[in-house]
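Q: Next one to model:
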Amino acid sequence: MTTDFQQGREALGRRLRELRGRRTQRELAARLGWPQAKVSKLETGRQTATPEDLMAWAKSSGHPAATEELITRLQGIEDRTRSWQRQLSHGHRPVQDALTIEYERSTMVRGWQGDMVVGMLQTADYSRAVFTQFAELQQSPRDAEHIEDAVRARGRRQDLLWQPGRVFHIVMWEAALHATLAAPDVLAAQLDRLASVIGLDTVRLGIVPFGAKLRIPPANAFWLYDERLAIVEDWHAELWLDDADTIALYLRVWDTLAASAVYGTQARRLISHARARFADLA
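A: Model prediction:
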C-alpha cells in the first residue's frame, strides 16, 4: 500500500545525493549540525524530509536555488500520501470537508469497507464514537467541539444521498455489521439506518457474508470516485491515487469483492441478524 510513497521518497533521496556532490555524508552532516544517520536516511528514502530539512540541505550543499524544486518534489509525494497525523492536526473536520469536494464532483462512487459501517451511511452517534476513537489513536484534537464539527460535516455530506443522478455502490464485509465500536443501542440504531437505505434509487448496498467464497482477502477500505480517483485508507495515511493503471487495479479489486456480495432481501437478513445481537446486549 505504501509503494508509491516509498518510491517518491527514494527518488527525492537520489536528488539529495546529487546535490551533496563530492562532499561526504559526514561533511554535509557537520555543516547541517545533524547526525550522519539522518543524512543517510534521507538519501536512502528511509525518512521523510520536512520543508525545513530541504531548505537547509539546499543551502548547505551549495545549491540554494534548488530549494523550490525540492519542496515541490516533497509536495508531490505528500499529495498522494496524506498522513493522518498531518491531516488531523486540527481535528477531523478538515478531512471531511476535503472528502466532500470529491463526492460532489462524482456521479458514481464505489466504496469497500471491511471493518465498520461506511461514513456515508453512519448515524451521528456512530460517527461520534468513531471520530472519538480515531482521534485518541492518532493523538489528534478530541475535545467535544472538534468532534461535533466533524459529525456535522459528515452529516452534511450525506445530503448527497438524496440527490438524483448520483449512485453510491457500497460493499461491506459482514464483519462491519458486528464490530462493537459503540454502545449497543447506538449500534442497533446504526443497523436500522443501514436497512432503511436499501431500496433508495441512489444507493446499492451489498454485504459480503462471512461464508461467501472470496477470491481475494477483504483488506483495506477504499473509495473510487468515478474512474478518476481512488482513496485508500491505511493506519498511517490516506493514499490519493489518480494514475490510470492504479485506478484500473482498484476497479478490479472492487469488482472482485462486489461479486461476493448479496443485496436486497439477503442483505437485510444479515443486517437483521446483527441487529438482534445488539438488541440483546442493550
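
Q: For the rest of this, base every contact and every neighbour count on C-alpha atoms.
A: Will do.

Q: mind listing the strands for the chain?
A: With DSSP state E applied, the chain shows strands at 81-83, 108-113, 167-173, 203-208, 222-225, 229-233, 237-241, listed in chain order.

Q: Out of those, the one nearest residue 192 is which?
A: Smallest distance to residue 192 across the strands of the chain (C-alpha to C-alpha): 13.5 Å, for strand 203-208.

Q: Now do the residue nearest to residue 194 when sequence neighbours are not counted against residue 170, distance only.
A: For residue 194, ignoring the flanking residues on the chain, the nearest one in space by C-alpha to C-alpha, 6 or more residues apart in numbering is residue 121 at 6.7 Å. Distance, residue 121 to residue 170, by C-alpha to C-alpha, to the nearest Å: 10 Å.

Q: want to put them side by side, so please do this one too:
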Amino acid sequence: MLEPDNEKRDRKDLAATLRHMRRAAGLSGERLAARAAMSQSKISRIESGRTIPSVADVERIMLALEVPADAQRDILEAARAANVDYVSARSAARLGIWRRQAEIKALCQSSRTVRHFLPIIPSGLLQTADYARSVLTPAIESDPARDVERAVSSRMDAHEVLDDETRSFHFLLSEQAVRLKQAPASVMVEQLRHMAEVSERPNVDLAILPNSASITSPPLNIFVVYDERLVTVEMFSGTVALRDYRDISHHLNIFNYFRERAASNAEAREILASVAGEFEREPE
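A: Presented below is the predicted three-dimensional model:
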C-alpha cells in the first residue's frame, strides 16, 4: 500500500516525465494545451506537480504528444498510482480523527450527489451522538488513541450538510449494518429511529439490502462516491482515495448492483422499526 512519501515521489516523477516528453516532442506548453484541449495553466500546474492529473488527462496528453501505445503503458500506470491516496488509521488518529470528520463535511459540501455503501455500519451522517461515541471509542488493544468527544462533536457538526436540499445523499446499508449491536440496546433503538427520520428528508434516499436478498457478489468494503470524481474506501488499517475514472465507474456499478436489490422508503423504514422493536424487547 502507498505511504505518503511514496505518493509524493510518484507524483513528482509523473510530473517530470510529462514535462520531459513535451520538451522532447518540441512543443511549448501553449501548443500542447491546444492539442490536448486543456488550458495552458493546467498543463503548467500538472508539469510542476501542483495538480495531480487524472488518468483521462494523461491519456489526452499522450494522444496529443502522439506517444506510441506500448510506451503509454508505464506512464498511465504511474498516473493511476498518483491518483491513489492512502491515510492510515494511526496517522489519522495522530493528526486528530476530528479532522477527518471535517474533511468529510467539506467533501459533501463540494459535491452534488454523494453515495454511501455501508455493509457494516451506518454513515457518520446518520449517527446519533451516543451511537457515534460508542463506535468511536477504541475497543481493540491496538486501536490508536483518539479524542472521542471532539470526534463526536465534529461528526455531529457534519450533519448540517443534509440540510442543503440542492445536494442528494444516497445511503445503502446491509441489514447486518443495522442489526449489529455496536452500542447498548437503548442507544440502538434511538439510532434506528433517527435513521428512519432522516430517510424522510426529500434529498435523502436510504435503502437497506435485506438478509433475504439474492446476491452473487459479496459486499466487502465501506465506500463513498462523491459525484463521479472521487471514491473513498474504508478498511481497518485506514482509508484509500481513488480518482481514476475506471475505479469510480466500477464502484458506481457495485453501488447500483446492490441498490437494485435493496428495500427503500417505507420498506426500509419497516426493517428499521422491526429491528428497533427487537432491541426494545431485550432485557435490561
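
Q: After superposition, what is the TM-score?
A: After superposition, the two chains reach a TM-score (TM-score structural alignment, normalised by the length of the first structure) of 0.70; 212 aligned residues with a C-alpha RMSD of 2.4 Å.

Q: what's the closest of the strands of the first structure to residue 53 of the first structure?
A: strand 81-83 (18.0 Å).

Q: Which part of the second structure matches that closest one?
A: Residues 86-88 of the second structure are matched to strand 81-83 of the first structure when aligned by TM-score structural alignment.

Q: what's the average per-residue distance for that stretch once overlaid on the first structure?
A: In the superposition with the first structure, the aligned residues lie an average of 0.9 Å away from stretch 86-88 of the second structure, counting by mean C-alpha distance after the TM-score superposition for the first structure.

Q: List the buried residues of that stretch.
A: By 16 or more other C-alpha atoms under 10 Å, the buried positions in stretch 86-88 of the second structure come out as 86-88.

Q: For residue 281 of the first structure, grab the count of nearby residues.
A: Neighbour count of residue 281 of the first structure, defined by other C-alpha atoms under 10 Å: 11.

Q: So it sits against residue 184, correct?
A: Yes. In this structure residue 281 of the first structure lies within contact range of residue 184 using C-alpha atoms under 8 Å: 6.0 Å.

Q: Any idea how many residues pack against residue 195 of the second structure?
A: By other C-alpha under 10 Å, 20 other residues sit near residue 195 of the second structure.

Q: could you measure it against residue 107 of the second structure, distance?
A: Relative to residue 107 of the second structure, residue 195 of the second structure is positioned 21 Å away (C-alpha to C-alpha).

Q: Could you dump the buried residues of stretch 86-88 of the second structure into CSV and include distance to residue 245 of the second structure?
A: Shown next, in CSV, are those (distance: C-alpha to C-alpha, whole Å):
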residue, distance to residue 245 of the second structure
86, 17
87, 20
88, 23
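
Q: between these, which is nearest residue 70 of the second structure?
A: Distance to residue 70 of the second structure across the buried residues of stretch 86-88 of the second structure (C-alpha to C-alpha) is lowest for residue 86, with 28.9 Å.

Q: quick one: contacts for the closest one?
A: Going by C-alpha atoms under 8 Å, 6 or more residues apart in numbering, residue 86 of the second structure touches 1-4, 238-241.

Q: Now for the corresponding residue of the second structure for the residue nearest to residue 194 of the first structure: which residues touch it?
A: Matched to the second structure by TM-score structural alignment, residue 121 of the first structure sits across from residue 126. By C-alpha under 8 Å, 6+ apart, the contact set of residue 126 of the second structure is 159, 194-195, 198.

Q: Scan those and report the most crowded one.
A: Most neighbours among the contacts of residue 126 of the second structure, by other C-alpha under 10 Å: residue 195, with 20 neighbours.

Q: With residue 127 of the second structure as the reference, measure out to that residue.
A: 8 Å.

Q: Same check on residue 147 of the second structure?
A: Separation of residue 147 of the second structure from residue 127 of the second structure (C-alpha to C-alpha) stands at 18 Å.

Q: Please say which of the two ends up with more neighbours.
A: Taking other C-alpha under 10 Å, residue 147 of the second structure and residue 127 do not tie; residue 127 has more neighbours (22 against 14).

Q: What sits closest to the more buried one if chain neighbours are left out?
A: Nearest non-adjacent residue to residue 127 of the second structure (C-alpha to C-alpha, 6+ apart): residue 191, at 6.5 Å.

Q: Compute the number of surrounding residues for the one you found.
A: Residue 191 of the second structure - counted by other C-alpha under 10 Å - has 24 other residues nearby.

Q: Helices of the first structure, residue ranges please.
A: 3-20, 25-32, 36-43, 51-60, 67-80, 84-87, 93-105, 124-138, 144-157, 175-178, 184-197, 244-258, 264-281 (DSSP state H).

Q: Nearest to residue 213 of the first structure, out of the ones you listed?
A: Of the helices of the first structure, nearest to residue 213 of the first structure by C-alpha to C-alpha is helix 244-258, at 9.9 Å.

Q: The closest one vs the second structure, mean deviation?
A: By mean C-alpha distance after the TM-score superposition for the first structure, the fitted helix 244-258 of the first structure averages 0.8 Å away from its aligned residues in the second structure.

Q: Okay, buried residues for that helix please.
A: 247, 250-251, 253-254, 257-258.

Q: just stretch 79-94 of the second structure next, same as before
A: So, applying 16+ other C-alpha under 10 Å, buried residues of stretch 79-94 of the second structure: 79-90, 92-93.

Q: Not counting sequence-adjacent ones, nearest residue to the aligned residue in the first structure for residue 179 of the second structure?
A: Aligned counterpart of residue 179 of the second structure in the first structure: residue 178 (TM-score structural alignment). Spatially, and ignoring its direct neighbours in sequence, residue 178 of the first structure is nearest to residue 274 (6.0 Å; C-alpha to C-alpha, 6+ apart).

Q: give the contact list for the one you found.
A: 177-178, 191.

Q: Rebuild those as JSON lines, extending it with distance to residue 164 of the first structure.
A: Below are the contacts of residue 274 of the first structure laid out as JSON lines (distance: C-alpha to C-alpha, whole Å):
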{"residue": "177", "distance to residue 164 of the first structure": "27"}
{"residue": "178", "distance to residue 164 of the first structure": "31"}
{"residue": "191", "distance to residue 164 of the first structure": "24"}
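
Q: Just the buried ones from the residues you listed?
A: With burial judged by 16+ other C-alpha under 10 Å, the buried subset of the contacts of residue 274 of the first structure is 177-178, 191.

Q: Which residues are in contact with the residue nearest the centre of the second structure?
A: Geometric centre of the second structure, nearest residue: residue 232, 2.5 Å, by C-alpha atoms, centre = their mean. For residue 232 of the second structure, the contacting residues are 223-225, 239-242, by C-alpha under 8 Å, 6+ apart.
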